[in-house]
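From the sequence below, what's the structure:
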Amino acid sequence: MNLLVNRSAKRLLILLVSVLFAGAVFTQITAYNNAGRFKNEMITHDYALAGYLSAKHPELASDIRAAFTADKTESGIEAGKALLEQAGYIKSINSNLLPGVKEFYRSNVTINLIYSLVMGAAVFLTVWLFLRALYNKLDEYNHNVIKIIEGEISTRLDDSEEGTLAKLAASVNTLTASLNTHIEREKHSRIFLKDVLTNVSHQLKTPLSALTMYTEIMRNENPDNEVIADFLDKSENELDRMQALIANLLKLARLDAGIIELSLKDYVLNDIIRQAAASFETRLLQEEKTLAVKADSEVHYACDREWLLEALSNLIKNAAEHTTRGNRIGVSLEETPVLVKITVRDNGEGIHPDDINHIFKRFYRSRFSQNKQGTGIGLTLAESVIEMHGGFISVESSGKTGTEFTVHLPRLTKL
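Reported below is the predicted structural model:
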């Protein structure tokens, strides 16, 4: 990544270089001033020393001047060192014993401390302002991305500057536009599919009604012919299957097209379950199967009655199709503070392990149950309805204990 392309990073680098340059200039000025002060301290010290010597030995005035202005020899330095060391004037002497050195040290410590604090504050303020602007921009991006995830596809990330963040904003905007186009295309495709299925279904209803009528006429014309009666029974069963398939296809098409809006009202789930179970009483009685509904207390829930009734009816119908004479079907209702669970269980043949992950796929028919009735979309329809209510369906099955479908409905649904 080229940092110089990013305007914000470039601005930060320029500010830091400017601060460091100003610090370097300030350091040079300080060093120059320190050198001048040190020179003045040395001259003042020499003045005091010359004054002391001239007061003691006025006859040596010319020699005293020469001592400060003439070139110094190495032997002279060593002789002076030996002389002063006898009085304790050595390099390791404590600086506090020398007032001039002590004062010079204090003034330099103060200046250096002030310089360090100013430089540190300038660098900190520069970096802090840059990071604050950067993270404010990132927070804004994050907020807008969350809005996009929640469905506000028209949301855009506005960034007119150059650099990495602007490229990120442009990429997100491009992705959002692509998603919006895809969603619109998918919506049109679903509406088109719904219209096609609706038209085809309406076109099929007329010949199906005619076939049903012809079957009834043929049954009345040949009441004693067992072979014809058997074929007519089979024909009526297949016609019923076709009519059920068409009805379910229409419902599924409406759900897929996303044009269904649930009418959520407060209902007693016990009544909806009993209504769904009642619609299968005659069939189960003929097939010698039992259906029991268990609910310890009355449960109220905000739902769309017709669609939830459709989902539960499909689960009970699925249980009826995969059980044999003498089997039992049970529907139970439980309530917790966060969930409502409706369980449809049976002690039938169970679901083969190879099918357990595919049973909710539309038109899926197991190779192990080809002799069973059904259209292959009942469970798909039930799952779609439950998901529209914000819930989900789980399934457990075993060849020994049968199958158990559990509808999980969240208590967070609001009217």
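
only C-alpha atoms for contact and neighbour calcs from this point on.
Fine.

Now do the strands in the stretch 151-300 of the chain.
265-268, 290-295, 300-303 (DSSP state E, counting those that start in this stretch).

what's the offset of the longest one from the middle of its chain?
Going back to what we said before, that points to strand 290-295. 42 Å (Cα atoms, centre = their mean, to the nearest Å).

same deal with stretch 223-242?
With Cα atoms, centre = their mean, you get 57 Å for stretch 223-242.

Just the buried positions in that stretch, please.
Ala229, Leu232, Glu236, Leu239, Met242 (16 or more other Cα atoms under 10 Å).

and what of stretch 363-382?
For stretch 363-382, by 16+ other Cα under 10 Å, it's Arg365, Ser366, Gly374, Thr375, Gly376, Ile377, Gly378, Leu379, Thr380, Leu381, Ala382.

what's the span of stretch 360-372, first residue to last?
16 Å (Cα to Cα, to the nearest Å).

what distance separates it from the centre of its chain?
Taking mean C-alpha positions (Cα atoms, centre = their mean), stretch 360-372 and its chain are 36 Å apart.

can you map out the strands along the stretch 1-150 of the chain?
Counting by DSSP E, counting those that start in this stretch, the stretch 1-150 of the chain contains no strands.

want to put them side by side, so please do this one too:
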Amino acid sequence: MLRNREFRRFAVLFALMSAAAVTAGFAISPAAAVLAAAIAVAFGAAFFVFTRNRYKRIARLSGQIDRVLHNADYLSFEEAEEGELSILNSEISKMTLRIREQNQELRREKSNLAASLADIAHQLRTPLTSAGLILPLLADCPEEGERKVLAREAEELLVRMDWLLTSLLKISRLDAGIVEFQRRRIAVDELIRAALRPLLIPMELHGIRLQVRVPEGVELWGDFGWLSEAVENILKNCLESAGDNGRIEIACSDNPLFTELTVRDSGAGFEPEDLPRLFDRFYRGKTAGASGYGIGLALCRMIITGQGGSVTAGNHPQGGAVFSIRFPK
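Down below sits the predicted model:
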């Protein structure tokens, strides 16, 4: 306690006041001086005991904070009586719990980052390996027709790698929170046309029958460019699932609570164990025929939820997969 300058000042001031009181008591009578001295000693002793106890409790709190700074696994803050130290104790407890939660979250993010980097490396290695095998064959191939086939396969691999890197860059920007979505009125039929435009030729090549049912005048609020990409990713998934001569249905409904856009395909649907993880990053499903990189649907969810909407996926009662996008009014 004596290391505290304020306590030393108070002790000196109290000693001077006590001496003055005892001196004034002697001026009155010896009994008054003894009484003043007794009161001063009693008050000083009580103050000393009370202050020492407060310093002990503060020292214990300081020790707890030091253990927090050194990542102690278990901390127990004692209950204090009502008063200033009780409030301080409560606030430090809240701070400790918050720091512990943040540390746990950082550990999880670090683990997820390591897993994501491993997945990215694996996803990039696959087309690179394939391209590395094709290029020697292309160099040694004497037939022009076969060279064209190999060149087309190499080009497709490069396109897939470009899409993968672009999608990963978009995901990293969304994760970092540096994307500012523009909010404006969007006509749903215009949004669907923009999302379908890059897929019309693949749909025609695979004989996909397309049915679109969107009432006129239905609008929602959001970023047109990002939302069209999210819907396009869902349509790509449905295109792959429907297969040759399949069917894709797009419908829109509007009510006072929300605007809903549904996309359904005529494919095999999802396995029950895949449903909870369809929108997880790099998840490609348990089925042996699962293709893709497991990025499109993850990016789709990040775009839609980032603008206040929601997206779900499931199996339609009549067969096939169905995606539902909702934006509240």
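
so which of the strands of the stretch 151-300 of the first structure gets nearest Asp224 of the first structure?
For the strands of the stretch 151-300 of the first structure, proximity to Asp224 of the first structure was assessed by Cα to Cα; strand 290-295 is nearest, at 33.2 Å.

what's the mean deviation for that closest one versus the second structure?
Once the two models are superposed, strand 290-295 of the first structure sits on average 1.7 Å from its counterpart in the second structure (mean Cα distance after the TM-score superposition for the first structure).

can you pull the buried residues of stretch 113-124 of the second structure?
Buried residues in stretch 113-124 of the second structure (16+ other Cα under 10 Å): Asp119, Ile120, Gln123.

Oops, could you answer that again for stretch 51-58 of the first structure instead?
Buried-residue list, stretch 51-58 of the first structure, by 16+ other Cα under 10 Å: Ser54.

and if you look at stretch 289-299 of the first structure?
Lys289, Thr290, Leu291.

and the residues you listed as JSON lines, adding distance to Ala170 of the first structure?
Listed next are these as JSON lines, based on distance: Cα to Cα, whole Å:
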{"residue": "Lys289", "distance to Ala170 of the first structure": "63"}
{"residue": "Thr290", "distance to Ala170 of the first structure": "63"}
{"residue": "Leu291", "distance to Ala170 of the first structure": "60"}
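
And the furthest pair within the buried residues of stretch 223-242 of the first structure?
Within these, Ala229 and Met242 form the most distant pair, 19.9 Å apart (Cα to Cα).

just checking, what's the longest helix in the second structure?
What stands out as the longest helix in the second structure, according to DSSP state H, is helix 84-140.

who does it touch, helix- and strand-wise?
helix 30-69, helix 144-176 (3 or more Cα pairs under 8 Å, 6 or more residues apart in numbering; DSSP states H and E).

Out of these, which gets nearest to Asn245 of the second structure?
That would be helix 144-176 among those, by Cα to Cα, at 22.9 Å.

Grab the most central residue of the second structure for me.
For the second structure, the residue nearest the mean C-alpha position is Asp175 (7.3 Å; Cα atoms, centre = their mean).

Map that one onto the first structure.
Using TM-score structural alignment, the partner of Asp175 of the second structure in the first structure is Asp256.

Which residue, other than its chain neighbours, is closest to its match?
Arg190 (6.2 Å; Cα to Cα, 6 or more residues apart in numbering).

Contacts only, for that neighbour.
Arg190 of the first structure makes contact with Ala253, Asp256, Ala257, Gly258, according to Cα atoms under 8 Å, 6 or more residues apart in numbering.

Which among those residues count as buried?
Using 16+ other Cα under 10 Å as the burial test, the contacts of Arg190 of the first structure include Ala253, Asp256, Ala257 as buried.

ok, the second one to Asn314 of the first structure distance?
Okay, so that is Asp256 of the first structure. 17 Å.

if we can go back for a sec, between the contacts of Arg190 of the first structure, which is closest to Ile148 of the first structure?
Distances from Ile148 of the first structure to the contacts of Arg190 of the first structure, taken by Cα to Cα, are shortest for Gly258, at 19.0 Å.

Now the aligned partner of Lys148 of the second structure in the first structure: closest residue in space that isn't a chain neighbour?
Under the alignment (TM-score structural alignment), Lys148 of the second structure pairs with Ala229 of the first structure. Spatial nearest neighbour of Ala229 of the first structure, chain neighbours left out: Arg219 (6.6 Å); criterion: Cα to Cα, 6+ apart.

how many neighbours does the one you found have?
18 (other Cα atoms under 10 Å).

Ala131 of the second structure too?
Look at Ala131 of the second structure: counted by other Cα under 10 Å, it has 19 neighbours.

Could you do the one 5 residues further on as well?
Each residue near Pro136 of the second structure was counted by other Cα under 10 Å, and the total is 10.

pretty sure Phe323 of the second structure is in a strand, no?
Yes: counting by DSSP: H, G, I helix; E, B strand; the rest coil, Phe323 of the second structure is found in a strand.

and it, what pairs with it in the first structure?
So, by TM-score structural alignment, Phe323 of the second structure is matched to Phe405.

what about its match, distance to Gly390 of the first structure?
Distance from Phe405 of the first structure to Gly390 of the first structure, by Cα to Cα: 17 Å.

So for those two, which sits in the more crowded spot?
Shown here are Phe405 of the first structure and Gly390; by other Cα under 10 Å, Phe405 has more neighbours (19 against 14).

Excluding covalently adjacent residues, which one is nearest to the more buried one?
That would be Val395: by Cα to Cα, 6+ apart, it lies 4.5 Å from Phe405 of the first structure.

Compute the number of surrounding residues for that neighbour.
Neighbours around Val395 of the first structure, by other Cα under 10 Å: 16.
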